[in-house]
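Undergrad: need a 3D model of the sequence below.
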Amino acid sequence: MSTAEPWTIGRLLNWTTEYLESKGSEEARLEAQLLLGHALGCPKIQLYARFEEVVDEEKRAKFRELVKQRAAGKPVAYVLGTSEFYSMEFVVTPDVLIPRPETEHLVIETLDVLKGRSSEGSLSVLDIGTGSGIIAVTVAKQAPKASVLASDISEKALAVAKQNAEKHGVSERVEFVAGDLFSAVPDGSQFDVIVSNPPYIAQSERPMMDAHVIEHEPHVALFADDEGTAVLRRILDEATNYLKPGGWLLLEFSPMIAKRIAKLAKETGYYEQISIGKDLAKHDRFLIAKKSA
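TA: Below you'll find the predicted structure:
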């Protein structure tokens, strides 16, 4: 391709897609769209309507810098500083995990449980290990009757979560507290639902993981003990102290430990109607359990 040709949006997308593919990207076209849309300040869907538009040098320079970061291995979400979740845009930084599509199903399950308790008037939700706040904020946005308390051990993560609550207009119904699991939850608090996407990757799984995840995402939010069950076990043991009668606990975990988590839930003697929910790939991904009477 001649360098004398004008750098149109279409040409930039095609060149960048090939370049990112050569760097090992599995979603090179989508990433090229996201990066160029960000550089131009427009949604990626608009790019194709502007395919023949020539991009000026200033915007190309900004785009080149974004592509350079991505080619060096930095995840697109961290390059852009945002990520989509539940059709909403969230601020993300290297202090928080990048939202995964699987967690959208945890939110859907949570909203379904809340609908079942909606006749009781106001609803209370506890989000343990909130990270960027995607669960707390999305639940508050989609369930106007719900008030949410969200905790995290990381002050830096909570700063990101607070930005997202403000961004989506739910700051008045989402309170953030710093502490390890339930340590920051006020004594005597009772919730209709407790939900968590806690650290659940076993230390032994590190060698099998994507290098970009290991290099860029916060380990405190990823890893548990050698089996991956330590944090989940603590939540199962302690959550019943904070659930209302008939309240529900929802947890996300790795499909590899699904049977163990269901067994642990039964062994506590605290829960009934224990079920395992599946993600889009039909993998066992969530525990849904009701506090025993």
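
Undergrad: going forward, measure contacts and count neighbours with C-alpha atoms only.
TA: OK.

Undergrad: show me where the protein has its strands.
TA: Listed in chain order, the strands found in the chain under DSSP state E are 82-85, 88-91, 123-128, 146-152, 174-178, 191-196, 243-252, 271-278, 284-291.

Undergrad: for residue 223, which of these is the nearest?
TA: The minimum distance between residue 223 and the strands of the chain falls on strand 243-252, with 13.5 Å, by C-alpha to C-alpha.

Undergrad: contact partners of the closest one?
TA: Residues lying outside strand 243-252 but in contact with it, judged by C-alpha atoms under 8 Å, 6 or more residues apart in numbering, are 103, 106, 109-110, 113, 190-198, 232, 239, 285-293.

Undergrad: 6 Å instead, please
TA: 190-197, 285-291 (C-alpha atoms under 6 Å, 6 or more residues apart in numbering).

Undergrad: the structure of the following sequence is requested for comparison with the preceding one:
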Amino acid sequence: MTTLRDFLYQTRGSLIDADIPDPRLEAEMILSHELQVARHRLYAFQNDVLTSQQLGNLESIVARRIQREPLAYILGHREFYGVDLQVSSAVMVPRSETELLVERALLVCLERLAKDSLVVVDVGTGSGCIAINLAMHLPMCTVLAVDISAEALDVARVNVQNHHLGERITLMRGDLLENIDGPVDVLVGNLPYIPTGRLDQLSPEVRCEPRSALDGGCEGVDQLIRLLEQAATKLAPRATVLLEIDPGQSPVLEKTAMELFGDAVISIEQDLAGLDRLFVMEVSGNDL
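TA: Modelled structure (predicted):
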């Protein structure tokens, strides 16, 4: 017989042997998923015995995880900014670093909503994690979510429907802003920004994610620069652009932005690790 406590202990050891970070947390997440019990309540039932079916399901999940398949893909969902989202191998797994982008976008919108109704565009929406959180917290905004991948948009559509935001979020297929007429008041994006040469150095889990969602070209800024170039004719007066970036990319992005938006105000904000993570640009109040 295998109790919940036995499973947690054994699985933690297996994950440690596979060099998987946060083994205790992942063991708890796996068990919580199978039993449909909140993680913090598992230990109240730690002496309960798992059924043979439950144990078989759990062993299958652990076997896949030991092969370094992302846990979010195995379980089929991931929490992001307090919202549970379905994910699949068609989209990048939402990360805690991107919550900084959501928080900053919410602040920008809330500061302006007293005076304006806003059009917010999330470029490279993937699972829809950014657009969904913005729509949930900003009911007066029009939110457009764009991705070039039809498969990614299918995942985003499920998440939008699950959170009853079908009338609040418009999903669009397109290459960055090519199908957006504008004017755009707030432009947010978590686009591919990993330099091509670093892709093979990423963890096995990250290498399972869509390459198109990771590969930013030689210096990692190809898509970011293309977006800024397209935005030059799409942004509203006093628009704000917020982009997640890789540390070290700010100089080339600042240079490009100043060439395109001469009197824009640009700042770079750090994540919790103190690394440059967010490119913020406030454009002029004059018509572009």
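
Undergrad: what's the most distant pair in the contacts of strand 243-252 of the first structure?
TA: Largest separation among the contacts of strand 243-252 of the first structure by C-alpha to C-alpha: 190 and 285, giving 25.7 Å.

Undergrad: tell me which of those two has more neighbours.
TA: Using other C-alpha atoms under 10 Å, the more surrounded residue of residue 190 of the first structure and residue 285 is residue 285, with 23 against 20.

Undergrad: residue in the second structure matching that one?
TA: Alignment note (TM-score structural alignment): residue 285 of the first structure maps to residue 277 of the second structure.

Undergrad: quick one: contacts for that match?
TA: 244-245, 270-271.

Undergrad: same thing but at 7 Å, please
TA: For residue 277 of the second structure, the contacting residues are 244-247, 269-271, by C-alpha atoms under 7 Å, 6 or more residues apart in numbering.

Undergrad: those helices in the stretch 151-293 of the first structure, which residues are they?
TA: Secondary structure of the stretch 151-293 of the first structure by DSSP state H, counting those that start in this stretch: the helices cover 155-167, 211-216, 230-239, 258-268.

Undergrad: pick the most deeply packed of the ones you listed.
TA: Mean neighbour count (mean count of other C-alpha atoms under 10 Å) peaks for helix 155-167 among the helices of the stretch 151-293 of the first structure, with a mean of 20.

Undergrad: where does it end up in the second structure?
TA: Against the second structure, helix 155-167 of the first structure falls on residues 150-162 (TM-score structural alignment).

Undergrad: got it, and stretch 84-98 of the first structure?
TA: Using TM-score structural alignment, stretch 84-98 of the first structure pairs with 79-93 in the second structure.

Undergrad: from one end of that stretch to the other, what's the distance?
TA: 10 Å (C-alpha to C-alpha, to the nearest Å).

Undergrad: can you tell me what sits against it?
TA: By C-alpha under 7 Å, 6+ apart, stretch 79-93 of the second structure touches 72-73, 76-78, 94, 99, 126-127, 129, 151-152, 155, 159, 209-210, 213.

Undergrad: buried subset of these, written for ChimeraX?
TA: The buried subset of the contacts of stretch 79-93 of the second structure, as determined by 16 or more other C-alpha atoms under 10 Å, is captured in ChimeraX by this line:
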select :72,73,77,78,94,99,126,127,129,151,152,155,159,209,213
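
Undergrad: now for residue 4 of the second structure: what does it line up with in the first structure?
TA: Structural alignment places residue 4 of the second structure opposite residue 9 in the first structure (criterion: TM-score structural alignment).

Undergrad: who are the contact partners of its match?
TA: Going by C-alpha under 7 Å, 6+ apart, residue 9 of the first structure touches 47, 50-55.

Undergrad: how about the strands of the first structure, which one is nearest residue 60 of the first structure?
TA: Across the strands of the first structure, the minimum distance to residue 60 of the first structure, taken as C-alpha to C-alpha, is reached by strand 82-85, at 20.3 Å.

Undergrad: how close does the residue nearest to residue 241 of the first structure when sequence neighbours are not counted get to residue 117 of the first structure?
TA: Nearest residue to residue 241 of the first structure, sequence neighbours excluded (C-alpha to C-alpha, 6 or more residues apart in numbering): residue 190, at 7.9 Å. Per C-alpha to C-alpha, residue 190 of the first structure is found 14 Å from residue 117 of the first structure.

Undergrad: ok, now residue 109 of the first structure?
TA: Residue 109 of the first structure sits 13 Å away from residue 117 of the first structure, going by C-alpha to C-alpha.

Undergrad: do residue 215 of the first structure as well
TA: Residue 215 of the first structure is 42 Å from residue 117 of the first structure, by C-alpha to C-alpha.

Undergrad: do residue 86 of the first structure as well
TA: Distance of residue 86 of the first structure to residue 117 of the first structure, given as C-alpha to C-alpha: 22 Å.

Undergrad: what does residue 21 of the first structure give?
TA: Residue 21 of the first structure sits 48 Å away from residue 117 of the first structure, taking C-alpha to C-alpha as the criterion.

Undergrad: ok, residue 221 of the first structure next?
TA: Distance of residue 221 of the first structure to residue 117 of the first structure, computed by C-alpha to C-alpha: 30 Å.

Undergrad: over to residue 89 of the first structure?
TA: 28 Å.

Undergrad: what's around the closest residue to residue 136 of the second structure other than its chain neighbours, how many residues?
TA: Nearest non-adjacent residue to residue 136 of the second structure, counting by C-alpha to C-alpha, 6+ apart: residue 165, 7.7 Å away. By other C-alpha under 10 Å, 17 other residues sit near residue 165 of the second structure.

Undergrad: residue in the second structure paired with residue 122 of the first structure?
TA: Matched by TM-score structural alignment, residue 122 of the first structure corresponds to residue 117 in the second structure.

Undergrad: its match: what's it in contact with?
TA: Taking C-alpha under 7 Å, 6+ apart, we find residue 117 of the second structure in contact with 140-141.

Undergrad: measure how buried residue 214 of the second structure is and give me the count.
TA: By other C-alpha under 10 Å, the residues close to residue 214 of the second structure number 20.

Undergrad: hang on, I meant residue 95 of the first structure
TA: Using other C-alpha under 10 Å, residue 95 of the first structure has 22 other residues around it.

Undergrad: map residue 205 of the second structure across to the first structure for me.
TA: Taking TM-score structural alignment, the alignment pairs residue 205 of the second structure with residue 212 from the first structure.
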